[in-house]
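S.K.: what follows is a predicted protein model with its sequence.
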Amino acid sequence: MSPSCDCCGEYINKLNQQVSVMRKEIKNLRQMLDSAVKAHRKHLTSVQVAVSRIGSSEDKKEQTPSPSSPAPQAGLEQGNIQTVPIGYISSCFSMKNGTPRQPTVCGPSRAQLRLRQSVFNNPEHALEGLQQYSHVWIIFLFHKNGHLSYKAKVKPPRLNGQRVGVYSTRSPHRPNALGLTLATLDKIEGDTVHLLDIDMIAGTPVLDIKPYIPQYDCPDTRINLDLLQQDSDTDQQNATIMSLNKETSILNLNEDSDTDAQFNIERLEDDVGILASEDKSETGISEQFLQSKDLRNLLEEVQTFVTQEDTSQRGCESKSRVSDSEKPNPSALNVDHPCYGEEAYTTIAGWIREPPVASLDVRFTPHAEKQLAEFLPSHLSGPSESDRPSFKFLRSPEEAAAAIKGVLSADPRSVYRRSRCRDRLFFFTLDTADITCWFGQGFAEVLQVRPVERHFASV
């Protein structure tokens, strides 16, 4: 037994030596791999810098017109788009964390946009007339997107991890980091635009402002306007008939047969003459008009219109249609904007209307409510109460509470933090307040509302 045991011991020692050697080799390989990765990253960085320098030098050469070529006209046609921010947002949201994903999420949110004087010598002139609108489109840049990484499919937070195409979402990570917000216009003071219902953080570069016009921007409103236009045309025609006769028998001309048309015209002439003799100021029909032949022509046109209207109604009841070439619609000829059919009604994705992620119930601890009540609105803060923190944008603690509820009820956490992260605490900044909260099952609770240190020190 002893010789066999000695052999086993030697074999085990050899195996242990081989394992130790393998471990050392693996360690060396890992170190070599790490150094290779670092060297590769440095090489890529140097290549990117060189490429950027070459590109900038080529752009400068292209911008410098040669004496033989007509330089300035090739820019936009060749896709050389140069954008200049017209101003930068000063917002109650200073960080991406906690900023609403949509402008309607947090109604009390406020921001200011001051136009740059380098774009316009008199910026206030560019804003003239904008105060006549209640809402404006803001076109801006997602300037906090990091390295501008984007993918063809993304995971919207409201879909709770499901993937959809980036162009079917409003994800900020897109090939061109352009953002679009429909904001409420509060007021305009000089070169500064005051906005409500915003989802932009402080420092956001704004590229353009456009007024929101429901007649052009909302398809449902277009249809309603078309229906109102048709109704108004019909009302005007009915009002014309009513102004010519106040008796109900004349209004029922469409119920008479075609054989009684001449009789109805004679009755209409007699009643118009009586009505004009009683009070010419109300009807606005002069004696010269009554004595002329134009009256009879007008009455014949009215009779023809009523007869056609009755014929069209009967045709609709029997499900027979008249072609547009045979019977044009007079109301369509007077519409000064396009007429849209049923296909103009808007439709949206089902997960937008009924998202898998439900809204959360938001509540405050008594300590958080007490801290929030210590904040002063910006227009009430003064040197007498300089020891208390004050808001810069929000006008009251109640408005701040509503803004906090709006942010948290939409669950601003990412899908990873919501489903995989064990840490339930969440931090974000609103105006000049640092908010600490935690998320439970179906609710969010605000634990603490403290003033931002840098703001509190400046006050």
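M.R.: Now that the structure is in, tell me what you want to look at. Residues are numbered from 1 along each chain as shown.
S.K.: only C-alpha atoms for contact and neighbour calcs from this point on.
M.R.: Fine.
S.K.: distance of Gly179 relative to Leu141?
M.R.: 6 Å (CA to CA, to the nearest Å).
S.K.: again with Val407
M.R.: Val407 is 21 Å from Leu141, by CA to CA.
S.K.: out of those two, which sits in the busier spot?
M.R.: Val407 (22 against 18; other CA atoms under 10 Å).
S.K.: what's near enough to touch that one?
M.R.: Gly98, Thr99, Pro100, Val105, Cys106 (CA atoms under 8 Å, 6 or more residues apart in numbering).
S.K.: for the top strand by length along the chain, name the packing helices and strands.
M.R.: Criterion DSSP state E: the longest strand present in the chain is strand 178-189. Of the remaining helices and strands, those touching strand 178-189 by 3 or more CA pairs under 8 Å, 6 or more residues apart in numbering; DSSP states H and E are strand 135-141, strand 192-196.
S.K.: ok, and here's another one to check against it:
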Amino acid sequence: MSSCEARGDRVEELHQQVSVMRREIKNLRRLLGSAAGSHRKHVASLRSLVSNMGHEGSALPQAAPNAGTLEQGNIQTVPIGYISSCFSVKNGTPRQPTICGPSRATLRVRKSVFNNPEHALLGLEHFSHVWVIFLFHKNGHLSYKAKVKPPRLNGQRVGVYSTRSPHRPNALGLTLAKLDRIEGDTIHLSDIDMIAGTPVLDIKPYIPDYDSPRSRSGADVEPCGSDVEPQEIAPVALDEVTAITQLCENSGTSSSEAHENIHINVGEKAKINGQKGDAVLRSAASNISTHLNTVLREVRAYVDDTDPPEWNGAEKPTRPSDSPESNPPESAQHSSTLCFGASTIAGWVREPPVSGLEVRFTPHAERELERFLPPDHSGAPGDDRPRFNFLCSAGEAVAAIRGVLSADPRSVYRRTRCVDRLFFFTLDTAHITCWFGRGFAEVLRVQPVELEPKKLST
């Protein structure tokens, strides 16, 4: 009887091993297919390049061998510098710059690009934020797909161009970083999501008047009255709309009360600016009040699912709930859009299926983190405590760790297949060990990077 049970256990064990081998073979086939596809693309690209050189190389002027390169689609890029960051590896690096505010980096412009790199940065100190265009140089094998699985969607597939996945045909990254200061040819940045060694292709100043859709919405406002000069009414209309909106949102007053308050403000302005200003402001306020009444009625009717007076006898605008599929499936609910001023975004960006995590520290991890010294700290002779290179204090390190872990930096594979395994990442000169539970992440250990291999081997 015991021999039969032993044979049965052995057979079951062999079945499990076979299943594991089949899964590994399947994964290897996928990798091989992806590598073969990438190889074919590279070979086709090289053949096209050689063919163009053979047919068009002789037609180029000898005095300018690079003339017409951009017009022919041959784009040549040279990194202007490389990032020195508090993140040294991909694991644990934030996916977006706003996730970890205390994250810091420096960018030094190469002298091979400009003889005087500091001249290229002249005037940039007047801006608070900059766009950083860089390369995802740690992508590994150059493979990409039309559909990807963003970690925030927890395994659901969407088009690659509706995400910020690093795996794309052209591995370009874009980050809006905070500009802390400029020292000579070096830019000091914070709120970043780039790892050390990232090649930077370009930097551009962030200008809200050009880059933010909210600031563009005012350009579409048309004069409200035909008997008023546009130059006189346009700035007044914007001010009054802002006043009405803030009054309704902040004080909780009704639209009629808001209109009365606006008329009072208009009267006060008219006493200062004279009778002509009084007529202009009151006309603008009256027209804005009428327009606001209409908008409020339409919004209220839309929310209450009733037709406003203007829609009686006319075709009612289509709502998502009016379609035959009033209750979309779970996979489609996250593709809805959210409106913010003059722009819209996918609903899953603000309301992802993956919720934020509570971050905890064990007492041992807190004590280890307190040992780290800031970069400019002048310690006593013989003090062997570890020192940060970018982070200014242990409190700032705590905030950075919370920012990284609260957004759940694990991939979908690790969330589903490696739930019980420890998670490691590097922040500045600290190597962090943590584990994830249901709705939380707990930091277990914080060790200096140079001690991490020795500690792990014991």
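M.R.: That came through, no problem. Here the structure is a predicted model, which means the values were calculated and not measured.
S.K.: returning to what we had before: in the second structure, what stretch matches the longest strand of the first structure?
M.R.: Mapping strand 178-189 of the first structure onto the second structure (TM-score structural alignment) gives residues 172-183.
S.K.: likewise stretch 125-139 of the first structure?
M.R.: Going by TM-score structural alignment: stretch 125-139 of the first structure matches residues 119-133.
S.K.: how much space separates the residue most central in space within the second structure from Arg164 of the second structure?
M.R.: When CA atoms, centre = their mean is applied to the second structure, the residue found nearest the centroid is Gln96 (3.8 Å). Counting by CA to CA, the gap from Gln96 of the second structure to Arg164 of the second structure is 9 Å.
S.K.: next one: Gly92 of the second structure
M.R.: 17 Å.
S.K.: higher neighbour count, the two?
M.R.: Neighbour comparison, Gly92 of the second structure and Arg164: the larger count goes to Gly92, with 20 against 14 (by other CA under 10 Å).
S.K.: Tyr144 of the second structure contacts Pro166, correct?
M.R.: No - judged on CA atoms under 8 Å, Tyr144 of the second structure makes no contact with Pro166 at a distance of 9.1 Å.
S.K.: about what we covered before: after superposition, how close is the longest strand of the first structure to the second structure?
M.R.: Mean deviation of strand 178-189 of the first structure relative to the second structure after superposition (mean CA distance after the TM-score superposition for the first structure): 0.3 Å.
S.K.: in the stretch 251-400 of the second structure, which spans are strands?
M.R.: 337-340, 343-346, 358-361 (DSSP state E, counting those that start in this stretch).
S.K.: got a list of contacts for the first one?
M.R.: Strand 337-340 of the second structure is contacted from outside by Thr344, Ile345, Ala346, Gly347, using CA under 8 Å, 6+ apart.
S.K.: same question, stretch 173-189 of the second structure
M.R.: By CA under 8 Å, 6+ apart, stretch 173-189 of the second structure touches 96-97, 104-109, 117-118, 121, 125, 127-136, 166, 190-193, 206.
S.K.: try 7 Å
M.R.: Residues outside stretch 173-189 of the second structure that contact it (CA atoms under 7 Å, 6 or more residues apart in numbering) are 97, 104-109, 117-118, 125, 128-136, 190-192.
S.K.: where do the helices of the second structure begin and end?
M.R.: In the second structure, the helices defined using DSSP state H lie at 2-56, 117-120, 208-211, 213-216, 230-251, 255-304, 330-333, 347-350, 363-370, 394-406, 412-417, 452-457.
S.K.: count the residues that sit near the aligned residue in the second structure for Lys370 of the first structure.
M.R.: Using TM-score structural alignment, the equivalent of Lys370 of the first structure in the second structure is Arg367. For Arg367 of the second structure, the count of nearby residues is 13 (other CA under 10 Å).
S.K.: and if you look at the one 10 residues further on?
M.R.: Neighbouring residues of His377 of the second structure were enumerated by other CA under 10 Å; the total is 11.
S.K.: next, count neighbours for the residue nearest to Pro65 of the first structure when sequence neighbours are not counted.
M.R.: Distance criterion CA to CA, 6 or more residues apart in numbering; nearest residue to Pro65 of the first structure, sequence neighbours excluded, is Ala71 at 5.0 Å. Neighbours of Ala71 of the first structure under the rule other CA under 10 Å: 13.
S.K.: my guess is Thr93 of the second structure contacts Asp193. True?
M.R.: Yes - between Thr93 of the second structure and Asp193 there is a contact under CA atoms under 7 Å: 6.3 Å.
S.K.: residue ranges of the strands in the stretch 1-150 of the first structure, please?
M.R.: Using DSSP E, counting those that start in this stretch, strands in the stretch 1-150 of the first structure cover 87-91, 110-115, 135-141.
S.K.: for the shortest one, grab the matching residue range in the second structure.
M.R.: Following TM-score structural alignment, the aligned partner range for strand 87-91 of the first structure in the second structure is 81-85.
S.K.: ok, residues contacting that stretch?
M.R.: With CA under 7 Å, 6+ apart as the test, stretch 81-85 of the second structure has contacts from 104-110, 194-200.
S.K.: centre of the chain to that stretch, how far?
M.R.: Distance, stretch centre to chain centre, for stretch 81-85 of the second structure: 19 Å (CA atoms, centre = their mean, to the nearest Å).
S.K.: Ile203 of the second structure: neighbour count?
M.R.: 18.
S.K.: residues contacting the alignment partner in the first structure of it?
M.R.: Under the alignment by TM-score structural alignment, Ile203 of the second structure pairs with Ile209 in the first structure. By CA under 7 Å, 6+ apart, the contact set of Ile209 of the first structure is Val136, Trp137, Ile138, Ile139.
S.K.: kindly provide the distance from the match of Lys370 of the first structure to Val398 of the second structure.
M.R.: Arg367 of the second structure is 12 Å from Val398 of the second structure, by CA to CA.
S.K.: would you check the span in the second structure matched by the helix or strand harbouring Gln288 of the first structure?
M.R.: Per DSSP states H and E: Gln288 of the first structure is located in helix 287-291. Alignment of helix 287-291 of the first structure against the second structure: no match, by TM-score structural alignment.
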